[in-house]
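Q: The following block contains a protein sequence and its predicted model.
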Amino acid sequence: MNLQPLSNSKIGEYIRIRREAKGWSQDKLSKETGITQQYISEIELGKRNFANDLILHIALALDTVPSEIWLQFEREALPEARIKWKEMKDQE
């Protein structure tokens, strides 16, 4: 079982929420970060992996910090990830 899509989707969802709270389109975030609009869309949909430096650029553009993005993941996705992890281990 792969837990990566779970973390990507929760982080992407939080990025989308922060972007919309600023009243920004994906295109605006793209221009602010230098990341293509298509890539931002795929991050927000949980379809893309991303490096920490990408999260840094997005966080700075959205007036937040990378740790806040990761904390949001911990609050929302970690409990579900623990359940899936236990299920996976129980099946072994």
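A: Noted; the coordinates are in hand.
Q: hey, let's count contacts and neighbours off CA atoms from now on
A: OK.
Q: how near is E13 to L29?
A: 15 Å (Cα to Cα, to the nearest Å).
Q: let's bring in a second one:
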Amino acid sequence: MGGWFLGALISLTALPRVPLDGELLTVVSVGVPIGLGIHLAWVHRDWSAHIETIGLATAAAGALAGANLLLIVLDIAGERSNRHRVAVATAPPAAP
């Protein structure tokens, strides 16, 4: 609700012709905080900036149509590549 209230306040002061019940105002003012919140809940400190940027872009793009689903898919893809790296790194040495 805070995002919508901020969007309504900005709309009332800067864009008086935009209706408060307009779809675009609602989608943008609610979707942006949702995408940011999803990203902040998903991010880990030990990840590289590149992964975090991809996650932010994914959350922003999917904030309106399933950001959680898109980040779960991104996690699964990352987990598969990490599992492969761990399996290679922890493989027992070949017996002589």
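A: In hand now; what should we look at? Remember, predicted model here, so these are calculated numbers, not experimental data.
Q: Give me the TM-score for this pair.
A: Here the TM-score for the pair of chains, by TM-score structural alignment, normalised by the length of structure 1, is 0.30; 48 aligned residues with a Cα RMSD of 4.4 Å.
Q: start to end distance for stretch 38-55 of structure 2?
A: 9 Å.
Q: burial count for L6 of structure 2?
A: 13 (other Cα atoms under 10 Å).
Q: Pull the residues that contact the helix or strand where L56 of structure 1 lies.
A: L56 of structure 1 is located in helix 52-61, with elements delineated by DSSP states H and E. With contacts defined as Cα atoms under 8 Å, 6 or more residues apart in numbering, helix 52-61 of structure 1 is touched by 15, 29, 32-33, 65-66, 69.
Q: Determine which two of these are furthest apart.
A: Farthest-apart pair in the contacts of helix 52-61 of structure 1 is E32 and I69; separation 17.8 Å (Cα to Cα).
Q: What distance do you get for R83 of structure 2 to I72 of structure 2?
A: With Cα to Cα as the criterion, R83 of structure 2 and I72 of structure 2 are 16 Å apart.
Q: So which bits of the helix holding L56 of structure 1 are buried?
A: By neighbour count on 16 or more other Cα atoms under 10 Å, the buried set for helix 52-61 of structure 1 is 55-59, 61.
Q: so what does the helix or strand just after that helix touch, helix or strand wise?
A: Once the chain leaves helix 52-61 of structure 1, the next helix or strand it forms, by DSSP H and E, is helix 66-76. In terms of contacts (3 or more Cα pairs under 8 Å, 6 or more residues apart in numbering; DSSP states H and E), helix 66-76 of structure 1 is packed against helix 4-21, helix 52-61.
Q: Now these in a markdown table, please, with extra columns for distance to Y39 of structure 1.
A: Below are the helices and strands packed on helix 66-76 of structure 1 laid out as a markdown table (distance: least, Cα to Cα, whole Å):
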| stretch | distance to Y39 of structure 1 |
| --- | --- |
| helix 4-21 | 11 |
| helix 52-61 | 11 |
